[in-house]
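J.: pasting the structure only:
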């Protein structure tokens, strides 16, 4: 299969309309229809159920849509990394570090200072991401290296070094009855009907079912907690930078959160190696799992 065919198919599968897909691609509809028929013949199966009024994905088409998206993302990531590698040979490229927008500034400041002391350090461009987006930025080539937080982020397919492990706290409005407690348990937090847990999008961009508010930005989340519309279980390091209208209470039985530095396994970047080396030098073995 050619990448052109995959792009054509993804456009039709997402629009479920040949005319709109052709317009989106900037081509005429007849060659688009021919390309899809040729792709179906090559695969030996129907990808789309067509009537005079509707277009729908078959089971095989649903599978190909997921695979085609992943393949096209991989091609785009390869292009970005290749261009960045070419710039690196001229000395004009830095390294892109993806981190969660709400990540502790103390961690980032220490990491950047430690890396700046490396003899061959280059410019570090920070890519501050929304909740869960730094993993995707690393996979699609927008970032060279990322700070991830299992179990919230998936590290499958990356090389990683663990930096530190910490417990979790529940973030509540400062005036909430639980805010003055020395600690709570997850069952107590889950049983708060007035403060549902927030929901953020998965890798496919959709939200899980539930009563909690839909969240995309860290600032939006903190505002909703302060207004008494949600609570949030987060790494305990976030407590040091909370606003005065919020409180953090340790959750005794919550799973620990590990901060890792991650990079693609095929990376040969000296800058990435230096950044990883600087990150691991910041934490004593006792702070790691």
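T.: Everything's here; your move. Worth saying up front: this structure is predicted, and the values here are computed from it rather than measured.

J.: okay, CA-based contacts and neighbour counts for the rest of this
T.: Fine.

J.: where's the residue sitting nearest the centre point of the chain relative to residue 149, distance?
T.: Against the mean C-alpha coordinate of the chain, by C-alpha atoms, centre = their mean, the closest residue is residue 133 at 2.5 Å. Per C-alpha to C-alpha, to the nearest Å, residue 133 is found 11 Å from residue 149.

J.: now swap in residue 96 and tell me
T.: From residue 96 to residue 149 the distance is 18 Å (C-alpha to C-alpha).

J.: where exactly do the strands run in the stretch 101-250 of the chain?
T.: Along the stretch 101-250 of the chain, counting by DSSP state E, counting those that start in this stretch, strands occupy 124-129, 145-148, 159-166, 168-173, 232-235, 246-250.

J.: structure B:
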């Protein structure tokens, strides 16, 4: 089966519209229709039904959709493996990372990676759906929370770290050394919106203690939350290692939570059936070493 036909097929699956798919592919709609017919003739089955103005997948089309993604993944892996063999580098590594970790913690490691592998492009992607990114081939590696076992994935534990309260030096709690979770009960908090993994972990710990967070402002990046904290809009609750690489970390006071702190368990995640080149193996080793030293 010609992989070009597979790309054409996937484009039609994406849009369920031949004209839009043809525009994305940069070919004419009649050419696309002809190539899909060639693929259908080869397989001996119709892949799409045209019902009025709607295009839908047939049962044969649904089956091909599953296997065509695997075919393209195998093609990608083969090309990457040969490229690694011939030139010892090159290619692209896609790393899916939780937003808070991408903001501060990993940039020094990215610099180190580029120094050793200048020919390899590293794409660091901020995401809330790490496991899904890996399974759907949107990323090669991921740093996310440990979840239930999945035979398709390898999950290497990186670090378990508690969440702590971060306040400005002008905050009323700045003179304290530590706090209890109950001390947060009526505290003005700046935090991620609901749906963010860090927010959900903190909310769960608070609910178990019989209260909810009082958020006065919500943003989607750790850097903006810290700026709001520094301006004394409110305190924020973040993982223990967040401020390690922040240039202005001395402007904040970090207060450990002594009882029932929210804890996150980070893991390095990748597909168990994917080719891993030299650069990705080294990046994996550095990531494990980096989190061990935090």
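T.: That came through fine. Predicted, not measured: the structure shown is a model, and the values here were computed from it.

J.: please state their TM-score.
T.: After superposition, the two chains reach a TM-score of 0.56 (TM-score structural alignment, normalised by the length of structure 1), with 262 aligned residues with a C-alpha RMSD of 5.7 Å.

J.: burial measure for the nearest residue to the residue nearest to the centre of structure 1 once chain neighbours are set aside, as a count.
T.: In space, residue 133 of structure 1 comes closest to residue 100 once its chain neighbours are excluded; the distance is 7.5 Å by C-alpha to C-alpha, 6 or more residues apart in numbering. Per other C-alpha atoms under 10 Å, the neighbour tally for residue 100 of structure 1 reads 21.

J.: quick check: residue 100 of structure 1 touching residue 132?
T.: Yes. Residue 100 of structure 1 lies in contact with residue 132 (C-alpha atoms under 8 Å); the separation is 7.3 Å.

J.: can you pull the contacts of the spatially closest residue to residue 245 of structure 1 that is not a sequence neighbour?
T.: Leaving aside its sequence neighbours, residue 245 of structure 1 sits nearest to residue 174 (C-alpha to C-alpha, 6+ apart; 5.1 Å). Taking C-alpha atoms under 8 Å, 6 or more residues apart in numbering, we find residue 174 of structure 1 in contact with 226, 244, 245, 246, 247.

J.: out of those residues, which are buried?
T.: Among the contacts of residue 174 of structure 1, those scoring as buried are 226, 246, 247 (criterion: 16 or more other C-alpha atoms under 10 Å).

J.: now do the contacts for the first one.
T.: Just to be clear, that refers to residue 226 of structure 1. Residues in contact with residue 226 of structure 1 (C-alpha under 8 Å, 6+ apart) are 172, 173, 174, 245, 246.

J.: how far away is the fourth one from residue 9 of structure 1?
T.: What that stands for is residue 245 of structure 1. Note on residue 245 of structure 1: its distance to residue 9 of structure 1, by C-alpha to C-alpha, is 50 Å.

J.: the last one too?
T.: Applying C-alpha to C-alpha, the value for residue 246 of structure 1 to residue 9 of structure 1 is 48 Å.

J.: the first one now?
T.: Relative to residue 9 of structure 1, residue 172 of structure 1 is positioned 47 Å away (criterion: C-alpha to C-alpha).

J.: what of the third one?
T.: Taking C-alpha to C-alpha as the measure, residue 174 of structure 1 and residue 9 of structure 1 are separated by 52 Å.
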